[in-house]
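> With the sequence up front, the predicted model follows.
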Amino acid sequence: MTSPSQRRGRPGGSRGTDLLDVAREVLLARRYAGATMDAVAAQARISKQTLYRQYASKEILYAAVVRDWVDRGRDAMAPHLAELMATDDVRQGLLRLCRTLHHGVLSAPVLQMRTLITAEAERFPDVAADYVSRSWDHNQALLADALRHLAARGLLRVDEPEVAAEQLTWLTLAAPLNRLTLTGGAARYPAEELEAVAHEAVATFLARYGARPDR
């Protein structure tokens, strides 16, 4: 039998996106193999029966956690890319975008989710593929559209926007993302070092794609 305090606690248990937040915390802390439905139910303050009614297995719950994570961040880049497309100073606009990429992709929550999804990609290839398609590929396509727009305004010389978007992204992220991934997030970049990476990324990108002044 449950105690009165336990019974009173049930109505306040997590539901909906709050439940997925709890499940994500458990998965990140214990990894997939160590996470259990019991642990999620206990941390969410709901019964196992309630949890299983919503998610019939740990596999289904894991897929829902990743899908929810993608849904929440899917349009995060849109306002930043709109700002880039509206700029008259392409160098400053690109620098702002690089800082945004650093702030987002190199943040602890994003790094942790990338690590989790990568670790489970062989077990759940469809979940990983959906993450790549609706998160990474989606944002790269939006960036390519922004670069195409800047080229149409005469601020860049871009013949293949998709290639240019990929190059800008990796000039900005490759070194810090590699270091943080391989050290489990322990080797953090100082702010001034990330700023230097952003400036070098933009300088290299504009050397290749910057508009030539009229002769």
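Nice, thanks for sending it over. Numbering: from 1, shown residues only.

> Going by C-alpha atoms from here, please, whenever you check contacts or count neighbours.
Will do.

> Show me the residue sitting in the middle of the chain in space.
Val110 (4.8 Å; Cα atoms, centre = their mean).

> can you pull the contacts of that one?
Gly104 (Cα atoms under 8 Å, 6 or more residues apart in numbering).

> what about the strand or helix carrying it, distance to the chain center?
Under DSSP states H and E, the secondary-structure element containing Val110 is helix 108-119. Taking the mean of its C-alpha atoms, helix 108-119 sits 9 Å from the chain's own mean (Cα atoms, centre = their mean, to the nearest Å).

> Alongside the first one, take a look at this:
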Amino acid sequence: MTNPVETRMTRKRQSILAAATELFLQRGFLATNMDEVAAMAGVSKQTVYAHFGTKEALFLDIVTGMTGVAGDELEEQVADPVDGRPIEDFLKDFAEQQLAIVMTPRLMQLRRLVIGEAERFPELGKRLHAKGPRRSIDRLRKALAHYRERGDVEARDLRGAASFFNWLVMGEPVNDAMLLGDQAIPGPDALRAHARESVRIFLSAYGRKQ
């Protein structure tokens, strides 16, 4: 049976996280205070502190959660390579889904926020990197190992090749959105075209030589 007390606590925690996420993304860390978080969440300030302890801990929890959700979604959307699936199909699927998931105003706002607070909270950058780029690169490395065994990839340094593909896909779109604002996020057709061109370039360098 569901425990009513645990259910209420979970609901309050989710309300706090949702409110704090909106405020942090809109105002930044320093301009957000716990009174505002409590008011927006519909709980007392004591409840906020009971769940998270400090504003810093709440902030870290949000960064970890948002980047983790994006990584989880990519794993759900793109199946690991299996025998018979062409490498080009896998890489196109991976690149297109990664761009669709990451290139959103919300995640770009989070990236800007983390960069702005990186010196104050060095742990932020580490968490964003671990849950974001490093997770994607590690998964790509494992996929490329599968395709190297099949003879579809020629690369001694699989992690280097995976990193190259990751940033070939993400580099320009992310950089433009970070520096030029959300209006610089490409539309779906442009993102798909960029993903496919990234795959073509990558396979020209690392694919099986005829």
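In hand now; what should we look at? All figures in this text were calculated on a predicted structure; none of them were measured in a lab.

> how far away is the residue nearest to the centre of the first structure from His199 of the first structure?
From Val110 of the first structure across to His199 of the first structure, the span is 23 Å (Cα to Cα, to the nearest Å).

> Please apply the same query to Pro161 of the first structure.
21 Å.

> what do you get for Val158 of the first structure?
From Val158 of the first structure to His199 of the first structure the distance is 20 Å (Cα to Cα).

> Val132 of the first structure too?
27 Å.

> higher neighbour count, those two?
Applying other Cα atoms under 10 Å to Val132 of the first structure and His199 shows that His199 carries more neighbours, namely 19 against 15.

> Work out for me the element the equivalent of that one over in the second structure sits within.
Alignment note (TM-score structural alignment): His199 of the first structure maps to Arg196 of the second structure. For Arg196 of the second structure, the element it lies in under DSSP H and E is helix 188-206.

> what's the mean deviation for that helix versus the first structure?
After superposition onto the first structure, helix 188-206 of the second structure lies on average 1.5 Å away from the residues it aligns with, using mean Cα distance after the TM-score superposition for the first structure.

> ok, now stretch 94-102 of the second structure?
Mean for stretch 94-102 of the second structure is 1.1 Å (mean Cα distance after the TM-score superposition for the first structure).

> and that stretch, which stretch of the first structure?
Going by TM-score structural alignment, stretch 94-102 of the second structure sits over residues 97-105 in the first structure.

> Could you list the buried residues of that stretch?
Leu97, Cys98, Arg99, Leu101, His102, Gly104 (16 or more other Cα atoms under 10 Å).

> now do stretch 89-98 of the first structure
Per 16+ other Cα under 10 Å, stretch 89-98 of the first structure contains these buried residues: Val90, Arg91, Gly93, Leu94, Leu95, Arg96, Leu97, Cys98.

> Leaving aside the residues adjacent along the chain, what's closest to the last one?
Put plainly, it is Cys98 of the first structure. Ala198 (5.6 Å; Cα to Cα, 6 or more residues apart in numbering).
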